[in-house]
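In: below: sequence and its predicted model.
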Amino acid sequence: MTLSIKKYKYSFPRPGVGSFLLVGILSFIVWANFFNIDQLVRAQGQVIVKDRTQVIQVADGGVLRDLRVSEGEIVHKGQVLALLESERAHAGADEVQNRLAALSISKIRAEAEASEVQPNWGSFQKTHSHLVKTQRELYSQTRMAVLKEISALTEHYKLALEEYKVNERLFDSGDVSRVELMRARRMSIEAEQKINAIWDKYKTDARREIAKIQEEIVSQQSKLQERQSILDHTTLESPVDGIVKSLRVSTLGGVLRQGDELMQISPTNSQVLVEAKVSPADIGLIQIGQPVILKFDAFDYSIFGSWKGELTYISPDTLLEQGPDGRSNTFYRVQVSISDVQNKGSKVEHAHIKPGMMVSLDVLCSQRSVLFYIAKPIVKAFSGALGQR
């Protein structure tokens, strides 16, 4: 008996287009869920220095006598930049100093009169001998006039006192009445009081003069400080180490008014920052400490790459500026710090970064999946559609 075996061939059904489409959609959803995209806030900024550009102004006006720097020159703190004519300032300060010396000498004379002592002129005898001579003569004349008047009254007092003593003896013997004795006594007392009154007036007038002189001295000292300040400001010095820029006036003999700008100095040893303006619509996405990608317009990004920075400042409120079209624009001011440590190995060296360079900023706010951006309009549409007014 012969057995025959038949071979059966089983064939699986070929997947249709719908299956491929479903697998593709599922794969895309998985990829979109795990693939993240950086969420950025973009802005335009400018390189600045932390200490800001120093504006050299003329405090009190004057004529430019000497200009000792030129635009682009490196200067150091305390270096003399320019000199203004100082003759008038010197004359003004000398005038006040002479007035103070005259007042001080007058005060010495008045204090001597009030204390009934000889005046001690001190160093003024050498420095201002002509003023001392005038006050010495005034002291002598005033004192002689007082002494002359007192001398006459003293004679009158002596006569009145002698008359009283005579009447006192006659009263004891009964030759004059008590009324005559009291009249003589009153005349002697009045003469003595007049002498004392003259001395008191002499001293009181001296004390009043001292108070008036002291008040004038205080006023003149304040004026001297003002004149000395004007004199000091005729020498313009650099407040920082930096580079001279924007030299406004270079003509010797040119007249500068009070507050006029002579030049600007850009600090060289100050920390470099990037300052930018962020739209109020994006301010909710950024916060201090976020990393920032910086692209300098002066260096081709495709060749030199970018720099890394950190967001260090956000203005507490919006600021307002007038746009070129005349419209007002609001923005938040932000600052980004940069350092060599963060950008070690960069093709752009820190020394090549100059104040005033324009910069494009990308603030790295967070990361979102592709699926989030795909679903965002759908979720937004449904959230509005399901609400009821």
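Out: On my side now, so go ahead.
In: could you use CA atoms for every contact and neighbour count after this?
Out: Noted.
In: what residues of stretch 204-216 count as buried?
Out: Along stretch 204-216, the positions that meet the burial threshold by neighbour count (16 or more other Cα atoms under 10 Å) are 206-207, 209-210, 213.
In: actually stretch 216-229, sorry about that
Out: Buried residues in stretch 216-229, defined by neighbour count with 16+ other Cα under 10 Å: 217, 220, 223-224, 227-228.
In: surely residue 318 meets residue 280?
Out: Yes - the pair formed by residue 318 and residue 280 meets the contact definition of Cα atoms under 8 Å, at 7.5 Å.
In: if we can go back for a sec, could you dump the buried residues of stretch 204-216 to CSV with secondary structure and distance to residue 98?
Out: Rendered in CSV, the data for those read as follows (DSSP: H, G, I helix; E, B strand; the rest coil; distance: Cα to Cα, whole Å):
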residue, secondary structure, distance to residue 98
206, helix, 22
207, helix, 23
209, helix, 19
210, helix, 18
213, helix, 14
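In: and which of those residues is nearest to residue 73?
Out: The shortest separation between residue 73 and any of those is 51.5 Å, and it belongs to residue 213 (by Cα to Cα).
In: how far away is that closest one from residue 207?
Out: Separation of residue 213 from residue 207 (Cα to Cα, to the nearest Å) stands at 10 Å.
In: let's bring in a second one:
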Amino acid sequence: MRSPSVDDRPRRSLAGLDLGPEPSFSVVPRIALGFSLGAALIVGVGGWAATTDLNGAIMAPGSVTVELHAKAVQHRDGGVVGAILVRDGQSVTEGQVIIRIDDAQTRAELAIVRGQQVELSTKKARLLAERDGLRAVAFPASLSAGDAEARAILDGESRMFRGNLASRDSQRQQLELQIGQVAEELAGLVKQKDAKRDEFVILTSEHIKLQGLVDKNLFESSKFLPLTRDRHRLTGEQGALEASIARAKVRMSEIRVQLLAIADTARTEAQKELGTVDAKLAELGNRRLALEDRLTRTEIRAPATGVLHELKTYTVGGVITPADVLASVVPEDAALRIEIHIPPASIDQISVGRPARLRFTAFNQRTTPELKGELVYVSPSTTKGGKDEVFYVGYVELGVGELDRIGKGKRLVPGMPVEVHVATEERTALSYLVKPVQDQFSRTFRER
């Protein structure tokens, strides 16, 4: 079978004119060309995807913070606000009085304690004088030079001391008078005893002489018996006088003991009261120190030089609870830094040292460029925020000179929002396409 010749091909005609045979058309070369172009495109795109590294980034919200934490302004004891001397946002210096606590109650308590101390101190001086047996009280010079109330207390203690001294002197005088009376009585008894003794000696001598005459029957025995009775009577009277003398001596000793006991009793009672007074003075001393310390803390001062922030009390006469945060002071020399919240799902994609781009959404986006920075810190664990939000804390540091690019008249302040894009590690385009498929396959084959 022969192949069709040129003359056998269909001929074209136009308005009866012969235009010659129709040209031949083959699709095979065109299909081959299409496959070639598709294969080249696939190979080219695949090669590009497998060899070209792409930079990804994660978006982390953040804000401007200070490198040094704000210093809290607190008061240990609390109380009633007496005066507010600053306003929110005002610059303050370290030690400047910010709030003054009403100290009327503290001063009243301190005045009471001081009065009690003066009273007990004067009493102690009196007791020391009574213990040592002094005739006058040596009050401390600080008490003698006190106010009218202190001098009145001194006068009262002086009168009490003089009264006690006069009472003891009166008791001594009475006892000494009794001693004198007993001494006179004793002297009379001694004289009576001596007289009885002399009388007994004479009577004994006479008795001996008459006894010899009676024995020789030269003297009647009836007249001798009265003499014998008188001799025995004198012996008894001498014994009675000796007993009376002994009783008088005992009585005198007892009175002398009572005389000594006056001073001993005064010393003992004074020493006993001194122990109680010293204990009360020690307690009052501690109370006074506490009140004076509280009085020094009625002026709440700025803990650092900086800007007063978040003042929370505005009412004079309002009540402050102990340890309540009244305000905070942002230190003046504190450097600003960017704090970001990194989602936990993205923590494996970033690391310290990764570059970052920062956009301050508070500024005009048309006139404010993106700034460059670097991730300098990532917290080792997550932090829980409001609404059960969990995140890692990161700090971004601006590059040198980047802050000047935000423009004149613009400055960063704490709390300003920032949108930060932290660059992740470089990956090929193919890995971006393949990884989701791999993850899906991995989860699929692990399902039970």
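Out: All right, it came through fine. Model, not experiment: these values are computed from the prediction.
In: just to revisit the earlier point, redo the buried residues of stretch 204-216 of structure 1 as a markdown table? Include distance to residue 329 of structure 1.
Out: Supplementary listing: the buried residues of stretch 204-216 of structure 1 in a markdown table, determined by distance: Cα to Cα, whole Å:
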| residue | distance to residue 329 of structure 1 |
| --- | --- |
| 206 | 70 |
| 207 | 68 |
| 209 | 65 |
| 210 | 64 |
| 213 | 60 |
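In: ok, longest strand in structure 1?
Out: In structure 1, with assignment by DSSP state E, the single longest strand is strand 36-49.
In: now the element after that strand, going C-ward?
Out: Proceeding N to C from strand 36-49 of structure 1, the next assigned helix or strand is strand 54-57, under DSSP states H and E.
In: and the contacts of that next one?
Out: If you take Cα atoms under 8 Å, 6 or more residues apart in numbering as the criterion, strand 54-57 of structure 1 is touched by 236, 238-240, 259-267.
In: can you add secondary structure and neighbour count and give these back as a markdown table?
Out: What follows is these, written out as a markdown table (DSSP: H, G, I helix; E, B strand; the rest coil; neighbours: other Cα atoms under 10 Å):
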| residue | secondary structure | neighbour count |
| --- | --- | --- |
| 236 | strand | 20 |
| 238 | coil | 21 |
| 239 | coil | 17 |
| 240 | coil | 20 |
| 259 | coil | 12 |
| 260 | coil | 16 |
| 261 | strand | 17 |
| 262 | strand | 19 |
| 263 | strand | 20 |
| 264 | strand | 20 |
| 265 | strand | 25 |
| 266 | strand | 25 |
| 267 | strand | 26 |
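In: now go through the buried residues of stretch 216-229 of structure 1 and say which are in helices.
Out: Those of these mapping onto helices are 217, 220, 223-224, 227-228, per DSSP state H.
In: now the helices for the stretch 251-400 of structure 2?
Out: Defined through DSSP state H, counting those that start in this stretch, the helices belonging to the stretch 251-400 of structure 2 form an empty list.
In: can you give me the strands in it?
Out: 299-301, 306-309, 319-320, 325-331, 336-342, 355-359, 371-378, 383-384, 390-398 (DSSP state E, counting those that start in this stretch).
In: distance from the helix or strand just after the longest one to structure 1 after superposition?
Out: Remark: after strand 390-398 of structure 2, the chain's next helix or strand is strand 417-423, criterion DSSP H and E. Taken over the aligned residues, the distance from strand 417-423 of structure 2 to structure 1 averages 2.6 Å (mean Cα distance after the TM-score superposition for structure 1).
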